[in-house]
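Peer 1: Okay, predicted coordinates and the sequence, questions at the end:
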Amino acid sequence: MTQWTVRGMDFAMLCSRFGRDRLPYPLAVTVDVDTEDQLRRLRREASARIDALVDERLEAAIGVVIDPAVRIECRSDTHALGQSPVRVHAAVTHDLAVVLTQRPGPDCSVTIDTVTPASAPVRIAESVPTVQAGRRAAATLEHPCTATTSSGAILSTATRNATADEKFEAFFARPRSAVGEVIVARGATYDHRRDTDAVSFFWMDFDGDGRYLVRSHASIDVVPADSTRLVAEIGRQLESALRR
């Protein structure tokens, strides 16, 4: 399909032409200027670059970003050498998907890819570091049994459900090389508030072990996952959201 790479400010200007003053989460653009005159000059330059680039295909792609049937948002933070945090946003309709990928850099550049809806989960997973599945078996863990006083002090509940707390600590209190969150939500968004019907899960990479998918609800489900499993889970949530 089609791909464009634009500077972060150019992408922000492109979104503003469609009436949006906020970037799709989790994309972010920082502009370092000293004066309003400098900012106005940068905006004029960005507008000129967009004028030279925009065509019907790019307009159609941004239209999907602005008004999708489903959004998939992924942000990762990593401590591993040679890896960089990644911000990805996929806007999906029943006919087309647009994947926005932003990697660290001075221009906050955004790559815009148009793909089929079925390909969107693969493109998102490609932005995540490739790590083997964790070696521990899938498990359901209980949330730590702690309470907080009005002053914010944590009260110990060692007399109740200590074993569940120990299992939680044994799993999560290990060094992690990376952690990320995937959020799947329906429809357009106008700010960065979490949708009430959004579905989310985390992926966590543990040093010397591997990757797990982590979903928190009444309890915490932990499943070892390689890239194939990650793609499948994103795809499952996407299909469910498109059906709703």
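Peer 2: Sure thing, it's come through. Residues are numbered from 1 along each chain as shown.
Peer 1: okay, CA-based contacts and neighbour counts for the rest of this
Peer 2: Noted.
Peer 1: Flag every buried residue along stretch 5-15.
Peer 2: Judged by neighbour count (16 or more other CA atoms under 10 Å), stretch 5-15 contains these buried residues: 6, 7, 8, 9, 10, 11, 12, 13, 14, 15.
Peer 1: With adjacent residues omitted, what lies nearest to the fifth one?
Peer 2: In space, and not counting its chain neighbours, residue 10 is closest to residue 46: 4.9 Å by CA to CA, 6 or more residues apart in numbering.
Peer 1: Look through the protein and tell me its longest strand.
Peer 2: Determined from DSSP state E, the single longest strand within the chain is strand 176-186.
Peer 1: Report the next helix or strand after it in sequence order.
Peer 2: The first helix or strand that comes after strand 176-186 along the chain, using DSSP states H and E, is strand 199-206.
Peer 1: I'd like to check the angle between that next one and strand 176-186, please.
Peer 2: 170 degrees (axes from the mean of the first three to the mean of the last three CA atoms, to 10 degrees).
Peer 1: In terms of secondary structure, what does strand 199-206 contact?
Peer 2: Judged by 3 or more CA pairs under 8 Å, 6 or more residues apart in numbering; DSSP states H and E, strand 199-206 is in contact with strand 176-186, strand 210-216.
Peer 1: Pasting the second one now:
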Amino acid sequence: MTAVAKNPTWTFTDFEFNALWYEATGEWMPWPFAFTTDIASYDEFVSRRRRTMPRLIRSLRSSFDQVLRTFSAPEARVVVNGWGGHSHRDPDAVLRLLAVRRGDRGYLVTQAPGRTYWHGEVLTVTECDPLRLADTVVRALPERRPGGGADIVLPDGDIDDDLDYFFSDAAGDRARQFLDAPLVCAGAIHVIQHFSAYGPRGSARYRLNWRDLDGDGRYVIDGRAPTIATAADHHLLVALLDGRIDDAVAASGQRDTRAG
């Protein structure tokens, strides 16, 4: 574990982060991160985790307490899953990010890919401006130019169910070409309200997808009907994500005050 003073940043091995998270929440790892241990015995794993905690506590002192509180009870949570164009399970192309905000605190966690899809490596936690959380998340995505095509209407819901009917016209042909186009990478951005009077099932959830077409560029697909793929630069993706974060915070009964 190391800490850097500039924009407060902490780095952890996957084992260290698992130990911290389990100590704080009783859970294995927060979604979407991966952790697969090579320790053969459960008893030995628990023993090593217990031995790790005193060292982490001494190193972190109280500096990480606020971080864990924010992650365990945020106003809004942004989860990013990305994958390569050839396979969802390509370990070299996997992208896992988690960002949260609560009050005047914002944090981003990134995880380096591991040797398989089910493994992860170093996790980096960085403090950020909670009111610029969307910009922070988008900057953590692979940089791509916007696509060069016009808006494309896609089938709503389960594409397979609507495929034959939807793809019977010219607009459907464009949608098919778009969905069949070779990818550099793609992914999903989930925005989740934390606080809900109805429990986890009552939490508001929003989703954006992106697709980076080989030889073309980036498109964003809003989770709202009608489903439309739109060529997206950095600013458009930030604006869309910012709106979903605002919706999640508003659903939590919090008011977002922006400077300027």
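Peer 2: That came through fine. Quick caveat: nothing in here was measured; it's all calculated off a predicted structure.
Peer 1: Do you know the score for how well these two fit?
Peer 2: TM-score of the superposed chains, computed with TM-score structural alignment, normalised by the length of structure 1, equals 0.83; 233 aligned residues with a CA RMSD of 2.8 Å.
Peer 1: Residues in contact with the longest strand of structure 1: which ones?
Peer 2: By CA atoms under 8 Å, 6 or more residues apart in numbering, the surrounding residues in contact with strand 176-186 of structure 1 are 68-80, 195, 197-207, 234, 237-238, 241-242.
Peer 1: returning to that earlier point: from the helices and strands packed on strand 199-206 of structure 1, which stretch is densest packed?
Peer 2: strand 210-216 (a mean of 22; mean count of other CA atoms under 10 Å).
Peer 1: Can you tell me which helices and strands that one packs against?
Peer 2: Here strand 210-216 of structure 1 touches strand 199-206, strand 220-224, going by 3+ CA pairs under 8 Å, 6+ apart.
Peer 1: State the helix or strand in which the aligned partner of residue 126 of structure 2 in structure 1 lies.
Peer 2: Mapped onto structure 1 by TM-score structural alignment, residue 126 of structure 2 lines up with residue 113. Secondary structure assignment for residue 113 of structure 1, by DSSP H and E: strand 110-115.
Peer 1: That strand: how far from the chain's middle?
Peer 2: Here strand 110-115 of structure 1 is found 15 Å from its chain centre; the criterion is CA atoms, centre = their mean, to the nearest Å.
Peer 1: what packs against that strand?
Peer 2: Where contact means 3+ CA pairs under 8 Å, 6+ apart, strand 110-115 of structure 1 is packed against strand 3-6, strand 97-102.
Peer 1: can I get these in JSON lines with distance to residue 62 of structure 1?
Peer 2: Output for those, formatted as JSON lines (distance: least, CA to CA, whole Å):
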{"stretch": "strand 3-6", "distance to residue 62 of structure 1": "11"}
{"stretch": "strand 97-102", "distance to residue 62 of structure 1": "8"}
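Peer 1: deepest of those strands, which one?
Peer 2: Of all these, strand 97-102 has the most neighbours on average by mean count of other CA under 10 Å, namely a mean of 26.
Peer 1: can you name the residues of structure 2 that it overlays?
Peer 2: The counterpart of strand 97-102 of structure 1 in structure 2, counting by TM-score structural alignment, spans residues 106-111.
Peer 1: Pick the one among the buried residues of stretch 5-15 of structure 1 closest to residue 96 of structure 1.
Peer 2: residue 15 (18.3 Å; CA to CA).
Peer 1: and the gap between the counterpart of that closest one in structure 2 and residue 196 of structure 2?
Peer 2: Using TM-score structural alignment as the criterion, residue 15 of structure 1 maps onto residue 21 of structure 2. For residue 21 of structure 2, the distance to residue 196 of structure 2 (CA to CA, to the nearest Å) stands at 22 Å.
Peer 1: And residue 232 of structure 2, by the same measure?
Peer 2: For residue 232 of structure 2, the distance to residue 196 of structure 2 equals 32 Å [CA to CA].
Peer 1: got it, and residue 57 of structure 2?
Peer 2: Per CA to CA, residue 57 of structure 2 is found 32 Å from residue 196 of structure 2.
Peer 1: ditto for residue 69 of structure 2
Peer 2: For residue 69 of structure 2, the distance to residue 196 of structure 2 equals 17 Å [CA to CA].
Peer 1: Now residue 222 of structure 1: closest residue in space, sequence neighbours ignored.
Peer 2: Among residues not flanking residue 222 of structure 1 along the chain, residue 214 sits closest, at 4.7 Å (CA to CA, 6+ apart).
Peer 1: The one you found against residue 205, yeah?
Peer 2: No - between residue 214 of structure 1 and residue 205 there is no contact under CA atoms under 8 Å: 10.7 Å.
Peer 1: where exactly do the helices run in structure 2?
Peer 2: Using DSSP state H, the helices of structure 2 run over 14-25, 42-60, 65-72, 133-139, 159-166, 170-180, 234-251.
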